[in-house]
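# Quick one: sequence and predicted model below, then my questions.
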Amino acid sequence: MTQWTQVCALTDIAPDTGVCALHNGEQVALFRLGGSDQVFAIGNYDPIGKANVLSRGIVGSIGDRYVVASPLYKQHFDLATGECLEDTEAAVKAYRARVEAGLVELAS
């Protein structure tokens, strides 16, 4: 059985932006797409730029993939899988996220 942990309110994330939250001792970048309740969560640490900055990246899409562009060197990370499109060895952890009663929750 999956255990879910509340990390913030959906309204804490402006549409098409990201925020950083602490989850089980790790920085996690949370992204809200459009005005919807769709939220993605990946590790906040950019393995190429070597800094916790992905939550400050630009959200967009490449083909049918939702991505965030790192604010440092502009690599794109897939919001669903954490894969780096330019360098598959630089992937970040992807977390299962959901919205329940206006609260963003991550699977533990």
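Perfect, thanks for sending it.
# hey, let's count contacts and neighbours off CA atoms from now on
Noted.
# can you map out the helices along this protein?
With DSSP state H as the definition, the chain shows no helices.
# show me where it has strands.
4-9, 17-23, 26-32, 39-43, 45-46, 51-52, 58-62, 65-69, 76-78, 94-95, 97-100, 103-107 (DSSP state E).
# then this one, side by side with the first:
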Amino acid sequence: MSQANALTMDMPQTQAWRVVCARQDLVLNSGVVALVGNTQVALFHVASISGTPQLFAVENRDPVSGVNVIGRGLVGSLAGDLVIASPLYKQHYRLEDGTCLEDPALKLRTWPARLAGDVVEIDVG
């Protein structure tokens, strides 16, 4: 996995969707971190079985260590769920809803994410 890149974008907001980076900044099957306001958001562009990549936005802060490292985690699949493995203590978090598979009391915040032309947007509303 390539090292996560830190991106900062202060773009105008349209409704609840906010531009966070350019499509070309994404790395397939890897994490990229963007600063949205004061929050680090890890973006994952993941190849799917159908061939259409999916886009996920989760909190970059690891709930166990408190360190911003989730964007450097490994993307995988466990029990049919797309997950990100924390690079520190190896907990697996579902990309879809941020729930930890090992301890459901742990959770990453998630945001709806989409590709809009050549930009990546998340719903901050």
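It's in. Just so we're clear, the structure is a prediction, and the values are computed from it rather than from any experiment.
# Overlay them and tell me the TM-score.
TM-score of the superposed chains, computed with TM-score structural alignment, normalised by the length of structure 1, equals 0.92; 108 aligned residues with a CA RMSD of 1.6 Å.
# can I get the strands of structure 1 in a markdown table with distance to Thr88 of structure 1?
Output for those, formatted as a markdown table (distance: least, CA to CA, whole Å):
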| stretch | distance to Thr88 of structure 1 |
| --- | --- |
| strand 4-9 | 28 |
| strand 17-23 | 22 |
| strand 26-32 | 19 |
| strand 39-43 | 15 |
| strand 45-46 | 13 |
| strand 51-52 | 18 |
| strand 58-62 | 15 |
| strand 65-69 | 14 |
| strand 76-78 | 9 |
| strand 94-95 | 14 |
| strand 97-100 | 22 |
| strand 103-107 | 24 |
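# For Asp87 of structure 1, which of the ones you listed is the nearest?
strand 76-78 (9.1 Å; CA to CA).
# quick one: that closest one to structure 2 mean distance?
Its match in structure 2 and strand 76-78 of structure 1 itself, once the structures are fitted together, sit a mean 0.5 Å apart by mean CA distance after the TM-score superposition for structure 1.
# which residues in structure 2 does that strand align to?
Under TM-score structural alignment, strand 76-78 of structure 1 corresponds to residues 92-94 of structure 2.
# and that stretch, how far from the chain's centre?
How far stretch 92-94 of structure 2 lies from its chain's middle: 11 Å, per CA atoms, centre = their mean, to the nearest Å.
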